[in-house]
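> Can you look at this prediction? I've put the sequence above it.
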Amino acid sequence: MTLPSTFPPTRIGIVAIGRNEGERLMRCLRALEGSGARVVYVDSASTDGSAARARDWGAEVVDLDMTRPFTAARARNAGLAALIGGEPGDVELVQFVDGDCELDPAWLGTATAFLDAHADVAVVCGRRRERFPEASVYNRLCDMEWDTPVGEAAACGGDALMRAAAVRAAGGFSDTLTAGEEPELCARLRAAGWRVWRIDAEMTRHDAAMLRFGQWWWRAVRGGFGYAQAGDATATLPQPLYRAEVRRAAFWAGVLPFVAVVLAMLIHPAFLLLPVAAFAAQVVRMALRGGRPRGMAWRHAFFTMLAKVPELQGVIRYRRARQATSAITYK
């Protein structure tokens, strides 16, 4: 896609990040051809030749320092620094995109027009879809997760168009966050008076390639880690993040089973069935609530509840190693 002539090419820059994305990265870069935007790819110690392939394609490649822990936040900051240097200059807007995603051909023009019409919005995102939702129930769950409400939002994901000056004034992403770096940045932007918006437009196609239960479980562990870490990072802001998510994980996977065990020891072993009964009742309630794609209501409800266990595992991992950003990685 060629950007509208009213937008000079240097006005928009693109930062893609990745680690061992292989062909997914090449699909990501090929989707940017003809955009007229400068592309910076930040590689986190890939061993599959991703950096070389990106250079051959024509992207400016930044190799992260291997002596420091890798985080997506570090990668995004490094890409932003390479793109705008010390000053934003001609690059007013930065499109962040993960290396396993493909940008929709119409997205940049649509998102840029929205920001031009809304001077108080610093971040705009659209619909991220799974490339192969039919490949597994886990991919399908991801696709449902990406389908967030249209309108003013609390946060964005890894793909979003942002005002470079606003991000720079906020101090960029928090390098030490190993998960939840985008919501944490959005929280600081909103505290500074900016708004975040999700528009009804196709933005990216994401290739989770999540085909095994173990992959889903680890993603939920990382989610819990991110809830706790981003929650601590925004604790002093007017609207701290993820308190409810951490409480729910602690209740369903921690407090309720603990109470059941105590009651079983003190009163009757039948109390061990309490968490199972409560879990089943909650699954039924969520499934019957509606609003889910055909055939996914029960599976979505079941996995939403089951996720509380690995989420609590992630919270505990964070609490045990609060300063050890190498304890969990984004890839």
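Arrived safely, thanks for sending. Numbers count the residues shown, from 1 in each chain.
> drop to CA atoms for contacts and neighbour counts, all remaining ones
Noted.
> Okay, helices next: where are they in the stretch 201-331 of the chain?
Secondary structure of the stretch 201-331 of the chain (DSSP state H, counting those that start in this stretch): helices at 213-233, 243-250, 256-266, 274-289, 297-306, 308-320.
> angle of the last one against helix 213-233?
For helix 308-320 against helix 213-233, the angle by axes from the mean of the first three to the mean of the last three CA atoms, to 10 degrees is 50 degrees.
> can you list the helices of the stretch 201-331 of the chain in CSV and add distance to Ala187?
Shown next, in CSV, are the helices of the stretch 201-331 of the chain (distance: least, CA to CA, whole Å):
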stretch, distance to Ala187
helix 213-233, 10
helix 243-250, 13
helix 256-266, 31
helix 274-289, 28
helix 297-306, 25
helix 308-320, 20
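> Dump those to a markdown table, plus mean neighbour count and distance to Val40.
Formatted as a markdown table, the helices of the stretch 201-331 of the chain follow (neighbours: other CA atoms under 10 Å; distance: least, CA to CA, whole Å):
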| stretch | mean neighbour count | distance to Val40 |
| --- | --- | --- |
| helix 213-233 | 22 | 26 |
| helix 243-250 | 17 | 34 |
| helix 256-266 | 16 | 48 |
| helix 274-289 | 15 | 43 |
| helix 297-306 | 18 | 36 |
| helix 308-320 | 21 | 31 |
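> Check it against this one:
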Amino acid sequence: MTGTTRNTPDHNNLQHIGTSGTAEVTAIAIGRNEGERLMRCLRSLLPQVRRVIYVDSGSTDGSAEAAERLGAKVVSLDMSIPFTAARARNAGMAEAEETAFVQFVDGDCEVEQGWITTALQALQSDPALGIVAGRRRELHPEASIYNLICDAEWNTPVGPARAVGGDMLARRMALEAVSGFDPSLIAGEEPEMCLRVARAGWGIARLDTPMTIHDAAMTRFSQWWRRSRRAGHAFAEVSWRHRRGPEQFWKTETRRSIFWSGLLLAILLAGLIVSPLCLAALAIFPLQIARIALRDPEPQHRWARASFTLLGKLPEAVGVLEFHLRRMSGKRAGLIEYK
């Protein structure tokens, strides 16, 4: 699963669809205990695709039964095997083997009307494209600074992309070329899969069009901390697995987390052991926040986003260290959830 595939796809023999294209798309939603968020997700999908598959990971809130009543095909994972989102996505793809295109979506997202038609046209017009994504937005960015940070995070550059997140329209042939998602990853499985898809010769693109509305529902600092810690774990694990690759994938993100957290620790220790005057070096942190803020193209809330970007290096570094400690001890990592 983690090995790379470098075979160039035969773009001249791809299956194309007609103008009624959405009949060739199966949607796969994944989730656990998403409640009404899942219902909104499925209702947004049902009018747009041939069929909807919902992969449930041990919900106890009646999600599976409610999804079935709405008309979705429900696949329930065997929870005696460690759960990962990647495993859920693979299970959905196995159930959707009759369609050429697959729309993946997280169960806490609504799919914008018209997205699938637009995305399908993009794949039709460029047979070398394997995956496309659009703009994901937060449902309530005003509810908390943490939701606001997520909304900014989703606003990735339009055009050729290195990777996309969990919401995407994918050409099944491209995913099969790399054996889908790596089920052993507890986070970061989508960018890791995209790396292998790109190595196999397929294109990945972010379209300038609305795609999904996400409900992060983050109102507490502890939720943001866990989410950032999970990001650090993903940076470390994926960059370690592909450490010999020419892309240097996520190595910069991993190093930044360690650098800024290590620098803070070094300054604090110097202040305690050498001299309190060493604490003056802490001025580098507000300077870095200013640097990040002034480079932010969105002026509204830029200082808050910049502050949390730098502060986030601490939980990210915790996640990095967690991964490497577990790797050296041979222990399997458990899920890091923020909801």
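Happy to help now that I have it. Nothing here was measured: the structure is a model prediction, and the numbers come from that model.
> Overlay the chains and give the TM-score.
After superposition, the two chains reach a TM-score (TM-score structural alignment, normalised by the length of structure 1) of 0.92; 320 aligned residues with a CA RMSD of 1.7 Å.
> out of the helices of the stretch 201-331 of structure 1, which comes closest to Leu29 of structure 1?
Each of those was scored for nearness to Leu29 of structure 1 using CA to CA, and the closest is helix 213-233 (25.0 Å).
> That closest one maps to which residues in structure 2?
Using TM-score structural alignment, helix 213-233 of structure 1 lines up with residues 221-241 of structure 2.
> how close does that stretch sit to structure 1?
When structure 1 is superposed, stretch 221-241 of structure 2 averages 0.8 Å from its matched positions, counting by mean CA distance after the TM-score superposition for structure 1.
> who touches that stretch?
The contact list for stretch 221-241 of structure 2, computed with CA atoms under 8 Å, 6 or more residues apart in numbering, reads 2, 146, 185-188, 192, 218, 248-251, 253-254, 257, 312-313, 315-324, 336-339.
> The same query, at a cut-off of 7 Å, please.
Identification of contacts with stretch 221-241 of structure 2 by CA atoms under 7 Å, 6 or more residues apart in numbering yields 146, 187-188, 192, 218, 249-251, 253-254, 312, 315-320, 322-323, 336-339.
> repeat for stretch 273-286 of structure 1
Leu256, Pro257, Ala260, Ala301, Phe302, Met305.
> Of all pairs in those, which one is the farthest apart?
Distance extremes for the contacts of stretch 273-286 of structure 1: the farthest pair is Ala260 and Ala301 at 22.4 Å, using CA to CA.
> For whichever residue in structure 2 pairs up with Ala135 of structure 1, which non-adjacent residue is closest in space?
Counting by TM-score structural alignment, Ala135 of structure 1 corresponds to Ala143 in structure 2. Of all residues not flanking Ala143 of structure 2 in the chain, Thr219 sits nearest, at 7.3 Å (CA to CA, 6 or more residues apart in numbering).
> quick one: that neighbour and Ile145 touch, right?
No. Between Thr219 of structure 2 and Ile145 there is no contact under CA atoms under 7 Å: 8.0 Å.
> and the two? which has more neighbours close in?
Each of Thr219 of structure 2 and Ile145 has its neighbours counted (other CA atoms under 10 Å); Ile145 has more, 19 against 13.
> ranges for the strands of structure 1?
12-18, 38-43, 60-63, 93-98, 101-103, 121-130, 151-153, 160-163, 195-206 (DSSP state E).
> Columns mean neighbour count and distance to Ala113 of structure 1 on top of those, output as CSV?
Listed next are these as CSV, based on neighbours: other CA under 10 Å; distance: least, CA to CA, whole Å:
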stretch, mean neighbour count, distance to Ala113 of structure 1
strand 12-18, 26, 12
strand 38-43, 26, 19
strand 60-63, 18, 26
strand 93-98, 25, 11
strand 101-103, 26, 16
strand 121-130, 25, 11
strand 151-153, 15, 16
strand 160-163, 24, 11
strand 195-206, 21, 11
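> related to what we said a few turns ago, nearest approach to Cys125 of structure 1 belongs to which of the helices of the stretch 201-331 of structure 1?
Using CA to CA, the helices of the stretch 201-331 of structure 1 put helix 213-233 closest to Cys125 of structure 1, at 20.0 Å.
> I appreciate the help and will end here.
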